Structure formats: C-alpha cells, structure tokens
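Novice: dropping the sequence and predicted coords here.
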Amino acid sequence: MTRPLVALGASDPLAVLRGLEAALAGGPALLPVAEGTPALPTAAPADVPQRVALVVETSGSTGTGKRVALSSEALLAGAAAADAALGGPGGWVLALPTHYIAGINVLTRSIAAGTSPAVVAPGHFDADAFADAADRLVTGPAAPRRYTSLVPVQLARVLDDERATSALAGFDAVLVGGQATPAPLRQRALDAGVRVVTTYGASETSGGCVYDGVPFGTVRTEVVDGELLLSGPMLAEGYLDDAERTAATFVERDGLRWYRTGDAAEVWDGVVRVLGRLDDVVISGGEKVPLGLVERLVRELPGQDTAVVTRRASGEWGEVPVVVTSNPIDLDAVRDHVGATLGRAARPAAVVLVDRVPMLASGKPDRRAVRALAGPTA
C-alpha cells in the first residue's frame, strides 16, 4: 500500500506544521523543500510506502543527495524519548529551517505536546527576532517547560545580544547540535546561565538521539571497527528508491537493526565521544590525521568558533590540514596548539582568511565550498 507524497515549501513553517500534523495522523506524507536551492538530481516520487510519513532531502555537507524516509512511529518515538530525557513536554521556539530534521523535530515535539511553536522568521538568523519569539512563546499546565534548538553559530549570535541572552537563560533546555559545539562557546553559554544540551543524531535517526554524549530512551550504541552504530525505534525506513544505499547503511547485527553513522567514535562508561567522519582523515607524511579533531582544537582558540579545517594537496606530504576562518589568527599559534595534542603531522599548514565561512541553511559549514577555498596545492 502507498500514500501520496506532498511537497511543501519550508519558507512557511506553519504550513509545514499543518502538513506534518496531517502526515502523522495518516494523511499524505510530507516532503518539506528548500526554495531557491538546487534540487536533487532525480525527482521525488508521487507516492511512498504507507509507513512513510516524512521524507527529508539531504545532500549533507560533503556527500551526495538522498531522501530519508521516516515513519510516524519513528518520529513520535524520538519525540517521546527526548521529552523524557529533558524532563517533560513543553513549548518550543522554532529557529531552524523546517526542511532539516532538527527543525522538523521542533514541530513534531510541539505536535506531541499539544503546544504551538513560536516561530523565528526563516532566513538570516537575528538575535532580536529570537528574543521576540521567546516573548511570544506560550506554555500550559500539561507542557510547562520552555525549549529551543540552535546550531552553534546561532548560539554565538544570541550570546552577543544582552536581551536575547536573558531570554535564552529562561529556557529549561537549549539543544545545540548540527556540528560539534566548541568548548569555549559552551562554557560561555553556561556562564550566562543557559542550560545547554549538546545533541548528536542524523536525519536517519529522526534527529538528535544522544544528549551530552548519553543515548536517551532505548537508543543503543556500538562502535564496530571504529565506526559508531546506533539502534532504536527512531531509525528511518531507509532511502527512497535507493535499495543499495539502504542495505549498506542499515544493517542487522545481534538481532537488531543498526544505522551506520559513518562517524568515528569512542564509548567510555556509556558516554559517546564522536571523533569525526571516518572518511575525513588525511594521510600527511604517512601519518593519519583526523580533521575533525584538528578542527575541534582550532575552535578552542579565541574567536575561532566557526573556523573549519579542511584538506589541501601537498607535493611533499601528500595532504595537509588547512584552517579556513573569518577571524585572523596567527598560524604559529594554531600549529603549536594543535601539535601539542595531536602531534607534528596534525599541525595545519596554512590559515586561509575569508570574509565569511560558507554555511549551509542548516547552520553547518559547507565543506565542499570550504575545501575549494583552501586551494588545490600547498
């Protein structure tokens, strides 16, 4: 059995909210789309399997396009487990695009809680607009808590504004994800009284399912050959019209269905530490250098919250790390800081200063564009 798939423009979050309500109730499946951005190479189907309630298109920051198919059961299971982990249902401020799973999550949790999200207008994120939305947020006896979800660059902008920071400090939890949150930014938020919860997840897991390194609800984690695997009721059905990729990404293991994240990770005492993408490793002078760890160290330096570390070909070393940033920084300081932790081979070969680090609408760095800025040779 099938049901129709309806595409809705994500520039109208309330229309997406109504479409999602209908989809969760058994109506047409929903495909939120970003207007003004390149479409995926293949057209979306007119119909999808009956179990599919939501389709999320994602090209990622480095990979090829895919359509992630999610059921009502997966979306609502993720919402219920997240509410339990946060302390109960509440009202949400929506500050993320609704064609990404993190924005959809805000809508799903609002629907499940019976609350109406206060919407920050789509487009360029503005701290004043966020504070205004926080003022409009209404909660009730059945869902008295206040929540929002941000990416690190949004959190930084809020913390630069006194009124918005005061509003954010009044929330019961502020989920921050989409990419690793720099330690100085997190500490700055905590010092301002903001209750930060760092999140990890993907469209394939109905969004964030690991909070502050701890899987919530019945989510399970394993590291197999260095790769993080996730299992639980929030997993996607797979990828629309791509059985090969679905079979490679969703695997059976120990009688459970697992999602292969493609991320390198460690798990100690039940706490997950993500190290970066498995395929985001350069071989420099014969040594493996994980660019995610280099980037994390660079972002610890003052003013480098949004710096990105990418690769550049080198005739001498093979490949080398390169820092792309919009804030000037001394190369020797970067090399010393990184080298002290990761060793000589991990030290960046250059700092490329740009007016603005390219970003996707999700708030993540556009890594393909960043790599182009780094240049072809050292």
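Specialist: Perfect, I can see it now.
Novice: going by C-alpha atoms from here, please, whenever you check contacts or count neighbours.
Specialist: OK.
Novice: remind me, longest helix of this protein?
Specialist: When the chain is parsed with DSSP state H, its longest helix is helix 72-86.
Novice: that helix packs against which elements?
Specialist: strand 52-58, helix 101-113, strand 207-211 (3 or more CA pairs under 8 Å, 6 or more residues apart in numbering; DSSP states H and E).
Novice: tell me which of those sits nearest to Ala7.
Specialist: strand 52-58 (9.3 Å; CA to CA).
Novice: which other helices and strands contact the closest one?
Specialist: Packing contacts for strand 52-58, counted by 3+ CA pairs under 8 Å, 6+ apart, involve helix 13-24, strand 29-33, strand 66-71, helix 72-86.
Novice: out of the helices and strands packed on helix 72-86, which comes closest to Phe171?
Specialist: The minimum distance between Phe171 and these falls on helix 101-113, with 14.4 Å, by CA to CA.
Novice: and that closest one, how far out from the chain middle?
Specialist: Offset of helix 101-113 from its chain centre (CA atoms, centre = their mean, to the nearest Å): 15 Å.
Novice: roughly how far apart are the residue nearest to Leu70 when sequence neighbours are not counted and Ala202?
Specialist: Distances taken as CA to CA, 6 or more residues apart in numbering place Ala236 nearest to Leu70, at 4.6 Å, with adjacent residues excluded. Counting by CA to CA, to the nearest Å, the gap from Ala236 to Ala202 is 10 Å.
Novice: what do you get for Gly90?
Specialist: 23 Å.
Novice: what's the angle between the helix or strand harbouring Tyr200 and strand 207-211?
Specialist: Tyr200 belongs to strand 196-202 when assigned by DSSP states H and E. Counting by axes from the mean of the first three to the mean of the last three CA atoms, to 10 degrees, strand 196-202 lies at 130 degrees to strand 207-211.
Novice: ok, second structure coming up, stack it against the first:
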Amino acid sequence: MTHPLVAVDARSPGAVLEALRDALSGGDAVNPRVDGDVPSDLPSRVEKRIALVIETSGSTGRSKRVALSAGALLAGAAAADQALAGPGQWVLALPAHYVAGTNVLVRSLATETAPELLPVGHFSAAAFFAAADRLDAPVRYTSLVPAQLTTVLDAARPGTEEDRILRRFDAILVGGQATPASLLARAQESGARVVRTYGSSETSGGCVYDGVPVGRTRATVVDGQLELTGPTLAEYYLGDPERTEAAFVVRDGTRWYRTGDAGEVDVDGRVTVTGRLDDVIVSGGEKVSLGVVERVVQGFPGLAGAVVVRAPHARWGEVPVVALARDTAEEPPGLDALRASVVEVAGRAAAPDRLLVVDALPLLPSGKPDRVALTRLAAEASSPAP
C-alpha cells in the first residue's frame, strides 16, 4: 500500500509542524524542502509505512532521500525523553529540513507541547533568547550547532538576563559536527547544560548522547567502521536500492547502519567517533566535500599538487585547509581568490580557512600525499576562536 508524499516548504516551520502532525498519525508522508521547489524526480507516492523523507547530500554530493517511518521518529523522541529530563518544551533554532530540526518538531508533537519557532534565516541571539523566554513548561530544551552555541554564549554574559535564560534550559543538544573541547568547556563554565549528540538522518537524528547510545540503540565497530542499530533506523534511501544495500546490512537477524565514521566502542558500550572514513566534513552544520574543494584549488596555475585537508576550528567545528609545498609556485594565489572560486562551486561553508605552506608535501611510499600527516600539521596550527 502507498500514500501521498507531500513536499512542504521548510521556510515555514509551522507548516512542517502541522504536516508532521498528520504524518505521525498515519497521514500523508512529508518531504520538507529548503526552497519549496519540488524536483521532477520526487515520487508522488511512497509506501504507507513512510512518514518523513529527509533529503541530504552524501559524501559524493549526490542527493540522498532518507525514508523514515513514524515508528522510528517516535522511538527517537521517546529515547530522548528517557535520556534527558523527560518530556519538555523546545525552541526550534535549526532549519526544518534538517533531521535535527524535524526532531524538535516530532518531540514537541509526541509530548503535546508547543515549540517556539525562530524566524527563518540568519541565526540571531536576540531572537533565540526572546523565544526561550517565552517557554512556559517546567522542562525546556533546544538543539543547536556549535556556531550557534558560540553566538549564544557570546551574548549570555554573567549576570545578564540572557545568562539567566540560558541556565534555565534543562539540556542544550549540540551536534551536526565535531564540537571543539574549548567550546564545551566554555559552556560548562557558563552553567549551560550541553549534551553532545551523534547520529544522522539514517538514525532519525541523534541517538548517542555524550557517547552513550540512548533508548534501544546499540553500537559496534566492524573493520574500523562504526555501526548502529535500533528502532530509529531509516527504512531505505528512496529510489536508491544500491546505496541502501551498501549502508544497511543484516547480521544474525539484526539490521545495522554503517555510518561511514571511524570509531571505537568500549566494554561499557560508550562510543567514541574518531573521524570520517571519507573526505566529507561538517562545517557550521553544512556538509563539505574536501575532494570538491581540492579540485577547484588544483585548477589554479601552479597548484596542481595542492592538497586539501580538514582542520578543527573553534567556531565552525571543522574547516578546509589548503596545503601546498613552498616551491609549488613562486607566488601562491591569494587566499581571497581561492575562497571566491571555491564558494562559487561548493558554497560558503567550503571556503578554505587558510593556506598551510610546508617545505615539501609529505608522501606515502606509493608517492601519494600523506593526508594523515598533513591533517596533523593543519590541526597543530588550527585557527583560534574568533
């Protein structure tokens, strides 16, 4: 059996909320879209068990349409309540076409609380604190990416009204990318109750809190890759059986999601993520393919041998860094020129943070660049907090 798949303009979070209300009750499935445009290849109908289709880019930049059931979404909401302080009221500060944004709406519907919705567009600390101050439930939550948390902490100086409002949250979920240790320490010193989350659209959003799988989620590592299982897993990638087969595997009757992340799971089940197995980073909440950035950079005269690696950043989580040998070019192109070209092709989040000039690029025995060594060098010279 099938039912309609309805595209909803995510620029209206209230419309997404109402569409999800219907979907969780067995109504039409929802596809929140960033621009409201409906692509010609989007199916008009999906299987009855599908409630939400989240569209996101993969490591190659090719779109993925993650199909989630109402059961998976509600299992994620129940697990969050169990791991946190119970049912509460939320501030929606994330786009409604991100799984973390739809999670806020699903959890609000599951607990029958009215979320406070921020205006769509540039994140404003003033708008955030105004919305947070309107919360009237005894238990209060929000979900942010690290850049937003930095903005909020900047505004919440000790003794201010913003500081009081921030401390009133029972939990501030922070995910979407690696959260710098310095930012977590700063939040702790401020009295903000930050919970680091890990998950993806394929797991109905965050399903590991501060390294601990929540609800019935379990984690394991196979051949160095972190895998997750539990009732929050997506059904499949819509219209992409090959990618579905590669990402979801069944072993001994249990279905696992292969995250694409390298990680470790200790004897107590605690999860540590050590990095991506591919070349994708998340900068300011947006996925960036280092391979795409590198191809643009290598198109500049004299930079055919340049290498683009990741580096931690106190505000954006991770950023691209261009590594080049000192003798690669007599006069390397200016960083502004590189940034402009990369932004035109891959978007603002992909702009290189800086140039890392070394005497000679370290090489592997095969003659290929030693990206691990370059990544280490980039991390050692990482950008300070702005």
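Specialist: Arrived safely. All values reported here derive from a predicted model rather than from experimental measurement.
Novice: circling back: so can I have TSV of the helices and strands packed on strand 52-58 of the first structure showing distance to Ala156 of the first structure and mean neighbour count?
Specialist: Shown next, in TSV, are these (distance: least, CA to CA, whole Å; neighbours: other CA atoms under 10 Å):
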stretch	distance to Ala156 of the first structure	mean neighbour count
helix 13-24	23	20
strand 29-33	27	27
strand 66-71	30	24
helix 72-86	22	20
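Novice: ok, back up a step: ok, Gly90 and Ala202 of the first structure, which is more surrounded?
Specialist: Counted by other CA atoms under 10 Å, Gly90 of the first structure and Ala202 do not tie: Gly90 has more neighbours, with 27 against 18.
Novice: can you find the partner of the more buried one in the second structure?
Specialist: Per TM-score structural alignment, the equivalent position to Gly90 of the first structure in the second structure is Gly88.
Novice: isn't that match right up against Ala137?
Specialist: Yes: assessed by CA atoms under 8 Å, Gly88 of the second structure is found in contact with Ala137 at 6.6 Å.
Novice: quick one on the thing from earlier: the helices and strands packed on helix 72-86 of the first structure: which one's closest to Glu244 of the first structure?
Specialist: Closest of these to Glu244 of the first structure is strand 52-58, at 17.2 Å (criterion: CA to CA).
Novice: against the second structure, where does the closest one fall?
Specialist: Taking TM-score structural alignment, strand 52-58 of the first structure hits residues 50-56 over in the second structure.
Novice: starting at the chain centroid, how far to that stretch?
Specialist: 15 Å.
Novice: list the buried residues of it.
Specialist: For stretch 50-56 of the second structure, burial by neighbour count (16 or more other CA atoms under 10 Å) applies to 50-56.
Novice: what's the average distance of that stretch to the first structure?
Specialist: Once the two are superposed, stretch 50-56 of the second structure sits an average of 0.4 Å from its aligned residues in the first structure (mean CA distance after the TM-score superposition for the first structure).
Novice: so who does Arg162 of the first structure touch?
Specialist: Careful, residue 162 of the first structure is Glu and not Arg. Not one residue lies near Glu162 of the first structure by CA atoms under 8 Å, 6 or more residues apart in numbering.
Novice: rewinding a little: show me the contacts for the match of Gly90 of the first structure.
Specialist: Gly88 of the second structure sits next to 108, 111, 113, 137-141 when contact means CA under 8 Å, 6+ apart.
Novice: could you report the separation of it from Ala234 of the second structure?
Specialist: Distance of Gly88 of the second structure to Ala234 of the second structure, given as CA to CA: 25 Å.
Novice: try Ala219 of the second structure
Specialist: From Ala219 of the second structure to Ala234 of the second structure the distance is 16 Å (CA to CA).
Novice: between the two, who's got more neighbours?
Specialist: More crowded of Ala219 of the second structure and Ala234, by other CA under 10 Å: Ala234, with 25 against 21.
Novice: show me where the stretch 151-300 of the second structure has its strands.
Specialist: Here the stretch 151-300 of the second structure has its strands, by DSSP state E, counting those that start in this stretch, at 171-174, 194-200, 205-209, 212-213, 218-222, 225-229, 236-237, 248-251, 254-265, 271-276, 280-283, 286-289.
Novice: to Ala15 of the second structure, which of those lies closest?
Specialist: Closest approach to Ala15 of the second structure among the strands of the stretch 151-300 of the second structure is made by strand 205-209 (20.4 Å; CA to CA).
Novice: distance from that closest one to the first structure after superposition?
Specialist: So strand 205-209 of the second structure averages 0.2 Å relative to the first structure (mean CA distance after the TM-score superposition for the first structure).
Novice: that strand corresponds to what range in the first structure?
Specialist: Going by TM-score structural alignment: strand 205-209 of the second structure matches residues 207-211.
Novice: who's in contact with that stretch?
Specialist: Defining contact as CA under 8 Å, 6+ apart, one finds that stretch 207-211 of the first structure is touched by 78, 82, 101-102, 105, 177, 197-202, 215-216, 219.
Novice: nearest to Val48 of the first structure among those residues?
Specialist: Taking the contacts of stretch 207-211 of the first structure together and measuring to Val48 of the first structure by CA to CA, the closest member is Ile101, at 18.6 Å.
Novice: Glu162 of the second structure pairs with which position in the first structure?
Specialist: Glu162 of the second structure maps onto Ala164 in the first structure, by TM-score structural alignment.
Novice: next up, the contacts around the residue most central in space within the second structure.
Specialist: In the second structure, the centroid-proximal residue (CA atoms, centre = their mean) is Gly176; its distance is 2.6 Å. When contacts are counted by CA under 8 Å, 6+ apart, Gly176 of the second structure touches 145-146, 197-198, 282, 285.
Novice: show me where the stretch 251-386 of the second structure has helices.
Specialist: Using DSSP state H, counting those that start in this stretch, the helices of the stretch 251-386 of the second structure run over 290-298, 335-346, 371-380.
Novice: mind putting the ones you listed in TSV, mean neighbour count and distance to Ala126 of the second structure included?
Specialist: As requested, these are exported to TSV (neighbours: other CA atoms under 10 Å; distance: least, CA to CA, whole Å):
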stretch	mean neighbour count	distance to Ala126 of the second structure
helix 290-298	21	34
helix 335-346	16	29
helix 371-380	17	33
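Novice: now render those helices as JSON lines, adding distance to Ala246 of the second structure.
Specialist: Shown next, in JSON lines, are the helices of the stretch 251-386 of the second structure (distance: least, CA to CA, whole Å):
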{"stretch": "helix 290-298", "distance to Ala246 of the second structure": "21"}
{"stretch": "helix 335-346", "distance to Ala246 of the second structure": "26"}
{"stretch": "helix 371-380", "distance to Ala246 of the second structure": "26"}
